[in-house]
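coordinates only, sequence not included:
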């Protein structure tokens, strides 16, 4: 059985000296998204082509990526995007277990849409 979360097992050994039992905890260090934010409030709009800054901080991830347009990034950082339309950005972390994701929306006002 492969654990999918931190798990404590009890190991027991029996021999001539009696029975010895000891707990053992397996810590998986699953990826954790501590933060994923933008420099704007959720109800704020920017004009198409203006910069939006995304910031993030992730723990225990083998890979971290931002889509669309960010590709692989470091576990902590920030990047500027210049969206032409309202865009959902997804931060994806892989490592032990299933991928962990967080999505935020950058609202863009475009008078031609």
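Ah, there it is. All values derive from a computational prediction rather than experimental measurement.

Every contact and neighbour count from this point should use C-alpha atoms.
Will do.

Secondary structure element holding residue 56?
Assigned by DSSP states H and E, residue 56 falls within strand 52-59.

burial count for residue 20?
A count of nearby residues for residue 20, using other Cα atoms under 10 Å, gives 10.

Quick check: the gap between it and residue 92.
44 Å (Cα to Cα, to the nearest Å).

again with residue 45
24 Å.

Please compare the first structure with the one that follows:
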């Protein structure tokens, strides 16, 4: 049994109770399945696989924390752990980043 509290987490620095935003180095292109994501810094192309995940990512800037953005996008309670995992991965890749609170 692991004693590491970060074991199994996609990004130990990801805090869903904090404010995030889509990185300024990222461009989202809406598609029927969700969106294409291009990171100009890393030149990496990736996908947001659902329109609802696109709503969460684009809504991050408008909400005080990740949980509020997920709730505002209408994500079902049972799906929220999967969305948190996806957002942790997006944070680890630099697609989303912590945003300073003022």
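Received the coordinates, thanks. None of the values given here were measured: they were computed from a predicted structure.

Work out the TM-score between the chains.
In this superposition the chains share a TM-score of 0.23, using TM-score structural alignment, normalised by the length of structure 2; 46 aligned residues with a Cα RMSD of 4.7 Å.

okay, residue 45 and residue 92 of structure 1: which has more neighbours?
Between residue 45 of structure 1 and residue 92, counted using other Cα under 10 Å, residue 92 has the larger neighbour count: 21 against 15.

so the more buried one makes contact with residue 64?
Yes - using Cα atoms under 8 Å, residue 92 of structure 1 makes contact with residue 64 at a distance of 5.7 Å.

rewinding a little: okay, the angle between the helix or strand that the strand holding residue 56 of structure 1 is followed by and strand 52-59?
Where DSSP H and E defines the elements, the next helix or strand beyond strand 52-59 of structure 1 is strand 63-67. With axes from the mean of the first three to the mean of the last three Cα atoms, to 10 degrees defining the directions, strand 63-67 of structure 1 sits at 160 degrees from strand 52-59.

Remind me what strand 63-67 of structure 1 packs against, helices and strands.
Where contact means 3 or more Cα pairs under 8 Å, 6 or more residues apart in numbering; DSSP states H and E, strand 63-67 of structure 1 is packed against strand 71-73, strand 87-94.

Determine the next helix or strand in the C-terminal direction from the longest one.
Think strand 87-94 of structure 1. strand 100-109.

how far off strand 52-59 does that next one point, in degrees?
Angle between the axes of strand 100-109 of structure 1 and strand 52-59 is 170 degrees (criterion: the same axes, to 10 degrees).
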